[in-house]
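Q: Quick one: sequence plus predicted model below, questions after.
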Amino acid sequence: MGLVSNVRKGMVVKAAGGAEMILANTVYHLKELESNFHLIPTVVVNKRAGDAIKSYIASDNNSKAKVTFQGTKLGVQPSPMVARFSSRGPTRDALYVLKPDIIAPGVNILAAWSGRRSPTAEQDDPRRAEFNMISGTSMACPHVSGLAVLLKIAHPEWSPAAMRSALMTTAYNTYKNGKELLDVVTGKPATPFDLGAGHVDPVSVLDPGLVYDATTDDYLSFLCALNYSSTLIQTFYNKTFECDKGKKYRPEDLNYPSFEVPLPTAAGRTIVKYTRTLTNVGTPETYKVSTLSKTRAVTMVVEPEELTFTKENEKKVYTVTFTATSMPPNTTQFGRLEWSGGKYIVSSPIAFFLG
């Protein structure tokens, strides 16, 4: 199976029936292997396996290998993991809004394929296929879009903000064993800057209990808080709009289902307050709050600690006070805030950092 040459990330090897390729990751991405069509028979392996194969080939001029199909493997763990190509935060152009929002399936998705292009997308490939294995954020997007359609059918009166809230607050960020979802690039637990609120849950999203709703006016106030000019705002809002110069706009109070908390670099204790409004879209319940901070340098106090909803569409307001002490510059830490009531858990990720 003597080595012939390197091709991009792969090795072209001699085989009885012609050339074959072993395509190896250049970085150890745990077990993430993307399936793609190729012009020659190809085996895809991770970097660790690729290094072992290259070492074996280099050590023996008569090296041999056999590839056998062992059937479809189900229940492979850990799964899911944040893909290497996943869009990641933070977004420095809009502080106070944690991004990304959520993650969804995007690796090795069986998808319809246009007959106008070959499955490899190469011009000299004459083959055509009705389906292809595709990976990318362009595959995660239709999964979330499909869930949004189902939500709109189930709850036609919900606003886009309410649907986004349901997708985010019901997302999961741990495996069944309780351990945090992993980032395939680092092999470590993913942070809210990697997965946002977590991985979408197509069942729980239909009945989230509470939602963080928002109107057009809420977003206009947010743009005013970011000191956007009337001309710039008009590029988003196709109407004449002027920020009220006598009003104090606070970007912290955009009713978003997550929290991004930039903290001043000044030494000493810093206190920041955020206000949120929850709308009941489930059965009447009394919710109790719980918080988690992954650093002792930031504490959180929620007022009130308990919210009772007695009817549908009832709204309740709460405030979160973040108190930071002795965080070094350029430090990022994370936390979580959850409201629990009856069968519902309404969960929000938090990122706080010293700029």
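A: Cool, the structure landed.
Q: From now on I want contacts and neighbour counts done on CA atoms only, so please keep to that.
A: OK.
Q: So which other helices or strands are in contact with the helix or strand hosting I53?
A: Assessed by DSSP states H and E, I53 sits inside helix 47-59. Here helix 47-59 touches strand 18-24, going by 3 or more CA pairs under 8 Å, 6 or more residues apart in numbering; DSSP states H and E.
Q: Show me what the strand it packs on is packed up against.
A: Strand 18-24 packs on strand 10-15, strand 42-45, helix 47-59, going by 3+ CA pairs under 8 Å, 6+ apart.
Q: Now distance to T231 and mean neighbour count too, for the ones you listed, in a markdown table please.
A: As requested, these are exported to a markdown table (distance: least, CA to CA, whole Å; neighbours: other CA atoms under 10 Å):
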| stretch | distance to T231 | mean neighbour count |
| --- | --- | --- |
| strand 10-15 | 51 | 17 |
| strand 42-45 | 51 | 18 |
| helix 47-59 | 51 | 15 |
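Q: putting a second one here so we can go through both:
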Amino acid sequence: MAAFTSRGPNLVQPNILKPDITAPGLNILAAWSESSSPLKVAADNRVIKFQVDSGTSMSCPHVAAVSALVKAVHPDWSSAAIRYAIMTTAKQTNNLGKPITYALGEPATPFEFGTGHIQPSKAVDPGLVYDDYLVFLCRSSGNRLDRSFNYPLNSPSPSSLNYPSLAIANLQGSVTVDRTVTNVGAANSSYSATVDPPPGYLVRISLVTLRFSAVGEKQKLSIRVEAESSENVYAFGWYTWSDGIHQVRSPISVWTVV
């Protein structure tokens, strides 16, 4: 159904969950270079124009095409808003309505599929989006990449990057992270939060209801994650915003050192 990355946390920045998304990547009919044989071995002298292939390189064009679709519908959206719209509208079940599994047939986690499997028709109408990557890039690189952007004096932690997914590595007791959501749905709308916390953790959202009166209106909130009892492994949960029509779903990944 899809192509996954390897199991495990993001080693570049463990407080940002990766991958973001998964997309069709299994047995995809794709163009094939005539300079390379299908098997890529010396004994194979065949020349073909197309090949059935699998992998992340097959998933990538699907995501790129969906990004172009969302950009065509919303030409004023930033690349971050487009990415996050795709992420929060993904599904966590396969075409049979069963949980997504990885190569060995076991249930997959956000370490395999990110927020889930891409749904193009829902990505163009996500209801809410997260936006803003510049603060994180400034913190990471130490450079002001956009002079027109009002950078904060104290950059937030990577866990507080305004990202749909929430990842906390090496949690010590509790931590509070910030998020800002932007209404891109109906002008007058209300969203309620539901939380499925990672086993062994408490998750509290400062605003359980978001009320908007205009398109483009933003709401700021905080999410507190507290360890109750857990093992020295990653645990996963979800939090979702819903207005009865849209389901804006985000994974939670937490790890406590015990």
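A: Sure, I can see it. Bear in mind that the values here come from a model prediction, so they are computed numbers and not experimental data.
Q: where does the TM-score land?
A: Remark: TM-score between the superposed chains equals 0.89 [TM-score structural alignment, normalised by the length of the second structure]; 253 aligned residues with a CA RMSD of 2.3 Å.
Q: residues in contact with the helix or strand following the helix holding I53 of the first structure?
A: The helix or strand immediately downstream of helix 47-59 of the first structure is strand 81-82, counting by DSSP H and E. Applying CA atoms under 8 Å, 6 or more residues apart in numbering, the contact partners of strand 81-82 of the first structure are 103, 181-184, 190, 194-195.
Q: Report the separation between the aligned partner of S57 of the second structure in the first structure and I102 of the first structure.
A: Alignment note (TM-score structural alignment): S57 of the second structure maps to S138 of the first structure. To I102 of the first structure, S138 of the first structure is 14 Å away according to CA to CA, to the nearest Å.
Q: Repeat that for A121 of the first structure.
A: In terms of CA to CA, A121 of the first structure sits 29 Å off from I102 of the first structure.
Q: higher neighbour count, these two?
A: Ranked by neighbour count (other CA atoms under 10 Å), A121 of the first structure and I102 place I102 first, with 24 against 14.
Q: give the contact list for that one.
A: 167-168, 171, 195-200 are the contacts of I102 of the first structure under CA under 8 Å, 6+ apart.
Q: how does it look with 10 Å?
A: 87, 140, 144, 164, 167-169, 171-173, 192-200 (CA atoms under 10 Å, 6 or more residues apart in numbering).
Q: Kindly write the ChimeraX command that selects the buried subset of those residues.
A: Paste this into ChimeraX to select the buried members of the contacts of I102 of the first structure, with burial taken from 16 or more other CA atoms under 10 Å:
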select :87,140,144,164,167,168,169,171,172,173,192,193,194,195,196,197,198,199,200
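Q: Out of the contacts of I102 of the first structure, name the ones that lie in helices.
A: 140, 144, 164, 167-169, 192-195 (DSSP state H).
Q: In a markdown table, list those along with distance to V211 of the first structure.
A: Output for these, formatted as a markdown table (distance: CA to CA, whole Å):
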| residue | distance to V211 of the first structure |
| --- | --- |
| A140 | 23 |
| V144 | 17 |
| R164 | 9 |
| L167 | 10 |
| M168 | 9 |
| T169 | 8 |
| P192 | 19 |
| F193 | 22 |
| D194 | 23 |
| L195 | 20 |
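Q: and which of those residues is nearest C224 of the first structure?
A: Comparing those against C224 of the first structure with CA to CA places R164 closest, at 22.4 Å.
Q: does the closest one really touch D213, like I thought?
A: Yes. Assessed by CA atoms under 10 Å, R164 of the first structure is found in contact with D213 at 8.8 Å.
Q: Aligned to L254 of the first structure, what sits in the second structure?
A: With TM-score structural alignment as the criterion, L254 of the first structure lines up with L161 in the second structure.
Q: List the residues that contact the closest residue to its match other than its chain neighbours.
A: Of all residues not flanking L161 of the second structure in the chain, F136 sits nearest, at 6.0 Å (CA to CA, 6 or more residues apart in numbering). Counting by CA under 10 Å, 6+ apart, F136 of the second structure makes contact with 142, 155-162.
Q: which of the contacts of strand 81-82 of the first structure sit farthest apart?
A: Greatest spatial distance in these: I103 and V184, 13.3 Å, computed using CA to CA.
Q: Can you give me the distance of I153 of the first structure to G146 of the first structure?
A: 11 Å.
Q: and if you look at P262 of the first structure?
A: In terms of CA to CA, P262 of the first structure sits 33 Å off from G146 of the first structure.
Q: Over to Y212 of the first structure?
A: Y212 of the first structure is 21 Å from G146 of the first structure, by CA to CA.
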